[in-house]
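Participant: just coords:
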């Protein structure tokens, strides 16, 4: 009996958890990154300074430390009722999502900001001249173009985020790496176990890159 025949469903369950964790973390990271980039581009010194501090803190602390901080640190100061709910409802998944989402939110904010800075400033000024507010001009004129420019780095970040989800295994999240370690210890077929997980990670990464290539071509701004 091959390893896949015996443990195939377990690998698929781990892959599904990895994809769920990656999707939840990326949605959070994108929302945070978008907000941070808009606040920093608003030219309000206090807001810009706060954003810079947050981004530098997130980017200069290892993601594993962020995961530990949220799971063991932040969770311990929450109300007891919240702690009890988290312990009963897979809190390790939610704290991992928060840690990874905030970490990559800092990177996404810089990717989006680079896209925003690539758009000629005259477009924002023209939008403001016809009566749009700052956020209105960003939403209707500048941001749609900036996001198109930012597609390649956003896709690269998404691939990195998927790989970072493997760190959630230290909290007991049954994602792909956790399952692989479990299968290897049960079957004693270490090479096959990690070979299968490697292939699965490569397939996910290539699928994301292919999708990113299609999106980049589909939404490419002509003339760039």
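Facilitator: Ah, there it is. In this text the structure is predicted, and so the values were computed from the model without any measurement. Residues are numbered from 1 along each chain as shown.
Participant: alpha carbons only for contacts and neighbour counts from here, please
Facilitator: Noted.
Participant: Without its sequence neighbours, what residue ends up closest to the residue nearest to the spatial centre of the chain?
Facilitator: For the chain, residue 26 is the residue whose C-alpha lies nearest the centre (Cα atoms, centre = their mean; 3.2 Å). Of all residues not flanking residue 26 in the chain, residue 101 sits nearest, at 6.0 Å (Cα to Cα, 6 or more residues apart in numbering).
Participant: so where does the one you found fall, helix or strand?
Facilitator: helix 91-117 (DSSP states H and E).
Participant: moving C-terminal of that helix, what's the next helix or strand?
Facilitator: Past helix 91-117, the next helix or strand by DSSP H and E is helix 121-129.
Participant: got the buried residues for the helix or strand harbouring residue 193?
Facilitator: Here residue 193 is covered by helix 190-218, with elements defined by DSSP H and E. For helix 190-218, a neighbour-count test (16 or more other Cα atoms under 10 Å) marks 192-194, 196-197, 200-201, 204-205, 208-209, 212, 216 as buried.
Participant: got a markdown table for those residues, with distance to residue 1 too?
Facilitator: A markdown table is the format used below for those (distance: Cα to Cα, whole Å):
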| residue | distance to residue 1 |
| --- | --- |
| 192 | 13 |
| 193 | 14 |
| 194 | 17 |
| 196 | 15 |
| 197 | 18 |
| 200 | 20 |
| 201 | 24 |
| 204 | 26 |
| 205 | 29 |
| 208 | 32 |
| 209 | 34 |
| 212 | 38 |
| 216 | 43 |
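Participant: let's bring in a second one:
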């Protein structure tokens, strides 16, 4: 956007009582743009990792092996029933300190605050994914797996090649809802000074007292992001719709 037009928009906003002068400041606008990028990076990494965690946990809790099912179920219940912020603090302030001590100093610890945010959010949302996948697995008709057994498929092959692909389609609406929640949880990075968009906004409004203006931008940004993800999920539901089932 040309500088003249941008200046006119900022001036018009100022006349209406909104202070968006930081956009014309190269340093502060750079901080905010970097915060946007960091938020997208957190979401981009956490989404696939959380889905993988969900698949592995769902495989464990639906397993007939108690040594797999019981620890997985315990982890899911603990994760789902405790606040995400508390989990992040426990990981970063306790586990991270223990790791640093074991490695003879924080300078030797390869785990950054960014890595802890991605890891904690992936595990947290992965626990919710696991329940969605479990419901999807239980929705797969028994005759389908019986037919696969009669054709000589092993239990492992049935799960990965038949049950899981069908379960993914059944559980897709719940998975999309979990991922929308994940987008909102990226703001927790600000609690441990990860420079995502919320943290960047806090840094700016402490200098200019323009909390309202930045909160409006944050609401618009996350609303657009969540809407885009929801629409993509709806498209995928229709794309993967199973003939004969009321899915999508």
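Facilitator: Done, it's in. Note that the structure is predicted; figures quoted are calculated from it, not measured.
Participant: residue in the second structure matching the residue nearest to the centre of the first structure?
Facilitator: If you follow residue 26 of the first structure across to the second structure using TM-score structural alignment, you land on residue 47.
Participant: Where does that match fall, secondary structure wise?
Facilitator: helix 26-61.
Participant: buried set for that helix?
Facilitator: 28-29, 31-36, 38-40, 42-43, 46-47, 49-61.
Participant: chain center to that helix: distance?
Facilitator: In this view, helix 26-61 of the second structure has its centroid 6 Å away from the chain centroid, taken as Cα atoms, centre = their mean, to the nearest Å.
Participant: With stretch 164-181 of the first structure instead?
Facilitator: 16 Å.
Participant: Over which residues of the second structure does that stretch lie when aligned?
Facilitator: Stretch 164-181 of the first structure maps onto residues 185-202 of the second structure, going by TM-score structural alignment.
Participant: Provide the aligned range in the first structure for stretch 76-95 of the second structure.
Facilitator: Stretch 76-95 of the second structure maps onto residues 55-74 of the first structure, going by TM-score structural alignment.
Participant: what about the matching stretch, start to end distance?
Facilitator: This stretch, stretch 55-74 of the first structure, spans 19 Å end to end (Cα to Cα, to the nearest Å).
Participant: check contacts around the nearest residue to residue 75 of the second structure once chain neighbours are set aside.
Facilitator: Counting by Cα to Cα, 6+ apart, residue 127 is the residue found nearest to residue 75 of the second structure once chain neighbours are left out, at 7.8 Å. Contacts for residue 127 of the second structure were tallied using Cα atoms under 8 Å, 6 or more residues apart in numbering; they are 53, 54, 57, 75, 76, 79, 80.
Participant: cutoff 10 Å now
Facilitator: With contact set as Cα atoms under 10 Å, 6 or more residues apart in numbering, residue 127 of the second structure has these partners: 50-51, 53-58, 72-73, 75-80, 121, 133, 178.
Participant: Next: residue 55 of the second structure.
Facilitator: Residue 55 of the second structure touches 49, 126, 127, 129, 130, 131, 132, 133, 134, 160, 164, 168, counting by Cα under 10 Å, 6+ apart.
Participant: In PyMOL, how would I select just the buried ones from those residues?
Facilitator: To isolate the buried members of the contacts of residue 55 of the second structure in PyMOL, using 16+ other Cα under 10 Å:
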select buried, resi 49+126+127+129+130+131+132+133+134+164+168
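Participant: The contacts of residue 55 of the second structure: which two are farthest apart?
Facilitator: 127 and 160 (19.1 Å; Cα to Cα).
Participant: quick revisit: what about the helix holding residue 193 of the first structure, how far off from the second structure?
Facilitator: Superposed on the second structure, helix 190-218 of the first structure shows a mean distance to its aligned partners of 0.8 Å (mean Cα distance after the TM-score superposition for the first structure).
Participant: What's the end-to-end length of the match of stretch 164-181 of the first structure?
Facilitator: 16 Å.
Participant: Report the buried residues of that stretch.
Facilitator: 185-190, 192, 194-202.
Participant: wait, what's in contact with the spatially closest residue to residue 183 of the first structure that is not a sequence neighbour?
Facilitator: Closest residue in space to residue 183 of the first structure, ignoring its immediate chain neighbours: residue 193 at 6.6 Å, by Cα to Cα, 6+ apart. Contacts for residue 193 of the first structure (Cα under 10 Å, 6+ apart) come out as 3-4, 7, 11, 177, 179-185, 187.
Participant: Name the nearest of those residues relative to residue 45 of the first structure.
Facilitator: Distances from residue 45 of the first structure to the contacts of residue 193 of the first structure, taken by Cα to Cα, are shortest for residue 177, at 42.9 Å.
Participant: mean shift between the helix or strand where that closest one lies and the second structure?
Facilitator: Using DSSP H and E, residue 177 of the first structure sits within helix 176-187. Compared with the second structure after fitting, helix 176-187 of the first structure has a mean deviation of 1.2 Å; criterion: mean Cα distance after the TM-score superposition for the first structure.
Participant: how long is stretch 61-70 of the second structure from one end to the other?
Facilitator: First-to-last residue span, stretch 61-70 of the second structure, Cα to Cα: 7 Å.
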